[in-house]
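>>> My questions concern the predicted model and sequence given below.
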Amino acid sequence: MTRTHPLATAIRTLLRTLVPVSAAGMVAFGVMTALVPANAGASSRIKDIVDVEGVRENMLIGYGLVVGLNGTGDSLGNSPFTEQSLIGMLERMGVNTRGQSMKTKNVAAVMVTGTLPAFAAQGSRIDAAVSALGDAKSLLGGTLLVTPMLGADGEVYSVAQGPLAVSGFSASGQGASVTRGVPTSGRISAGAIVEREIEFSLAELPVLRLSLRNPDFTTAQRVAQAINSVFGANTARPTDPSSVVVTVPQMRRGDIVGLMTEIEQLRVTPDQAARVVIDEKSGVIVMGENVRISTVAIAQGNLTIRITENPQVSQPNPLANGQTVVTPQTDIQVDEQSNNRLAIMSNGVSLQELVESLNALGVGPRDMISILQSIKAAGALQAEIEVM
């Protein structure tokens, strides 16, 4: 029995609503439905939900100088570290400026950051991000001088240098100023050269450890079952909610890349815990599909009092001995939201039914946060609430 994907059914209904279906139209529709996978959204690749232990990036950081600024650099009087760095750099070039007063504003002290990819070879290039450290106004037009970039162990892994690409700018006059983006940060595409490699022999590992990005017991078990169904029993076993240990088969020793390629393309359906994430600052609410509500009654309403002042001008009759005065007119409206009703949610209400019921009560995101917290306090929300 052939099953039709819901998306294909929706496309068919939409086409019948918009235009009569002709023979040519049915041919075009057949092409569209053929492009809809039978299990779209039902599962995910293992590649998209796990990381391989040891295959990781490393953060790099460095301190350097940007020169060539058009008077928008650091004030040496307010940024002593910039002056000391400039004096030290000039001394290495054979120029002695100690004891001299320097007032240049074409130099800025910056922090340089980058990410060293896994298995980056010596001589390859990576991007470098540059951010002002002092009171520089803009890094537009500047050039970063040679800057060693260090790892967490204090060793130099790359060296950055080159002209900056700054997307923001700032302009000002006596009466107005305009700033677009962030002119005190820039980027050097492929501006850092890798000088040291991180030793890691992936091909010689007898055991691989897969780390789940969202730890879960059920998901870890499903990943192990998917791998065992292809490579044999006992090839993979979950050790905890976030780790799956894969023993490299004897015939695949030395072919770790090929083995991982096949494992990454396997599909599993990740499971997730029932969780409600609330961001109090922005009023954002995110609820998982497994959130359930026990039988509970909800009523929501706010008393709103609106006072409007509409003063009227009162004038005397012609030739009368009177004065023109302003007569206050006050309009008071009280909204008790009497249209809102008490809603009863039966046991096992799904996420969709919960949202529809709260929307029917006219509940906004802010009020919905309080309602969800009250439902949780009543013990009727079968989910974890996480407040950001």
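Great, that's in hand.

>>> only C-alpha atoms for contact and neighbour calcs from this point on.
Will do.

>>> now the strands for the stretch 101-250 of the chain?
Using DSSP state E, counting those that start in this stretch, the strands found in the stretch 101-250 of the chain span residues 108-116, 125-132, 143-150, 156-163, 169-172, 177-180, 185-194, 207-212, 236-240, 243-247.

>>> list the contacts for the residue lying closest to Pro215 once chain neighbours are set aside?
What sits nearest to Pro215 in space, not counting adjacent residues and going by C-alpha to C-alpha, 6 or more residues apart in numbering, is Ser242, at 4.3 Å. For Ser242, the contacting residues are Ser211, Leu212, Arg213, Asn214, Pro215, Asp216, Phe217, Ala220, by C-alpha atoms under 8 Å, 6 or more residues apart in numbering.

>>> Would you mind confirming that the second one makes contact with Glu53?
Think Leu212. No: using C-alpha atoms under 8 Å as the test, Leu212 is too far from Glu53 to be in contact (10.1 Å).

>>> which one of these two has more residues nearby?
Applying other C-alpha atoms under 10 Å to Leu212 and Glu53 shows that Leu212 carries more neighbours, namely 21 against 12.

>>> where's the residue lying closest to that one once chain neighbours are set aside relative to Met102, distance?
Nearest residue to Leu212, sequence neighbours excluded (C-alpha to C-alpha, 6+ apart): Val50, at 4.3 Å. Val50 is 54 Å from Met102, where distance means C-alpha to C-alpha, to the nearest Å.

>>> Is it correct that Arg12 falls within a strand?
No: applying DSSP: H, G, I helix; E, B strand; the rest coil, one finds Arg12 to be helix, outside a strand.

>>> another structure for you, compare them:
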Amino acid sequence: MRVLLALLLLLAGPALAERVKDVARFQGVRGNALVGYGLVVGLPGTGDDNLVFTLQSMRSALAALGVVIPARANAQLKNAAAVMITAELPPFAKPGQRIDVTVAALGRTKSLRGGTLVLSELKGPDGETYALAQGQVSVSGFGAEGADGSKIVVNTPTSGRIPGGAVVERGVPIPFAGTGSGSAPTPLVLDLLTPSFSMAQAVADAINAQEGGGVAQAIDAVSITVRAPADPAARVRLASRIEALEVEGSAPAARVIVNARTGTVVIGGNVRLLPAGIAHGNLTVAVTETYTVSQPAPFARRGQTVVTAQSDVSVAQEKTRMALLQPGPRLQDLVDAINTLGAAPGDLVAILEALREAGALRAELVVI
């Protein structure tokens, strides 16, 4: 059976210029994770149904509004669900700005569709409240259940999003501004998204060519320091000029990525092949048993009916085929050779690993 390879052939060609803002970020300019606990109400009978912490949450929420539920009251909470809330506070977020939040069921609710999140606090790792979340939950999944227990679920109905559902109450200080007068200004530091010595040096050279020699210096495969003024407005102007710079870096590392479950293969354009021959064959051993009944002769006094088993062992071996890989950068040679062998997705990983061990595949092999 021929293997269908879904290929993304990134053909090696002239290096394309990339903007600095697409390959690097200024150090310290990052988002911050927020988390909270809340209550979703208004569900059409798909809630937690009297879970202990859901009852406690409902009592606390109503007590804050002046409604006291007796301790022994048997509250039916099929329309409410306890949820965890997550969000990311973007860099330079200011009070009053809105951010998206994600809610996920904590108990045994069947669906959050149609629910509304009650006002909840979103806190950072330091325990401080940075945002307040509330609003209608948007759920992409749904489920249906019959009286006989049969059911169908599409996507995930127990989690959803609230676009713009949280209001920022406080921002996170970001060390972007330089120091005051009387001391040396703090340099700006660029961090590459993908470590590369060649790209780090290329970014530093581009900055020096525009701003003057010695302004930028690559200190490792990730970070580039940039000498910057202390004035915040001047630092912003410098950062904007740096982000708009175009840099011609080196080609990415040769890499082959294989998804063994789906048989999908992504091959980078810098992959190189050396001459190699591949033989691939399958050996199948089948054991079948046939049961027969042996009965004694009619009117026999000492006979007994017994069941006997007859085993049949068969061996089938497919004809082994040899494929020849031609040297050079032609990725189609590798594709044609694997298709000629008729390798299954599970065998494809073994073939590529064998090629790499033999030195015929000059690339990093990543199996996911």
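On my side now, so go ahead. The structure presented is a predicted model; accordingly, all values stated were derived computationally and were not measured.

>>> I'd like the contacts of Ser242 of structure 1 written out as JSON lines, with distance to Ala10 of structure 1 added.
Output for the contacts of Ser242 of structure 1, formatted as JSON lines (distance: C-alpha to C-alpha, whole Å):
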{"residue": "Ser211", "distance to Ala10 of structure 1": "38"}
{"residue": "Leu212", "distance to Ala10 of structure 1": "34"}
{"residue": "Arg213", "distance to Ala10 of structure 1": "33"}
{"residue": "Asn214", "distance to Ala10 of structure 1": "32"}
{"residue": "Pro215", "distance to Ala10 of structure 1": "35"}
{"residue": "Asp216", "distance to Ala10 of structure 1": "34"}
{"residue": "Phe217", "distance to Ala10 of structure 1": "35"}
{"residue": "Ala220", "distance to Ala10 of structure 1": "34"}
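
>>> May I ask you to confirm that Ser374 of structure 1 belongs to a helix?
Yes: assessed by three-state DSSP, Ser374 of structure 1 belongs to a helix.

>>> which ones are touching it?
Contacts of Ser374 of structure 1 (C-alpha under 8 Å, 6+ apart): none.

>>> Quick check: the aligned residue for it in structure 2?
Using TM-score structural alignment, the partner of Ser374 of structure 1 in structure 2 is Ala354.

>>> ok, now Gly134 of structure 1?
Counting by TM-score structural alignment, Gly134 of structure 1 corresponds to Gly107 in structure 2.

>>> Please give the number of neighbouring residues around the closest residue to that match other than its chain neighbours.
Counting by C-alpha to C-alpha, 6+ apart, Gly107 of structure 2 lies nearest to Asp48, which is 5.9 Å off, once chain neighbours are set aside. Residues near Asp48 of structure 2, counting by other C-alpha under 10 Å, number 25.

>>> again, but for Val286 of structure 1
Neighbourhood size, Val286 of structure 1 [other C-alpha under 10 Å]: 11.

>>> OK, contacts around it?
Val276, Val277, Ile278.

>>> Could you verify that the last one is part of a strand?
Yes: according to three-state DSSP, Ile278 of structure 1 belongs to a strand.

>>> Can you find the partner of it in structure 2?
Correspondence of Ile278 of structure 1 to structure 2, assessed by TM-score structural alignment: Val258.

>>> Pull out the buried residues from the helix ranked longest in structure 2.
The longest helix of structure 2 (DSSP state H) is helix 197-211. For helix 197-211 of structure 2, the neighbour count (16 or more other C-alpha atoms under 10 Å) marks Phe197, Met199, Ala200, Gln201, Ala202, Val203, Ala204, Asp205, Ala206, Ile207, Asn208, Glu211 as buried.

>>> Surely the second one touches Glu246?
What it means is Met199 of structure 2. No: the pair Met199 of structure 2 / Glu246 is not scored as a contact, 11.6 Å apart, by C-alpha under 8 Å.
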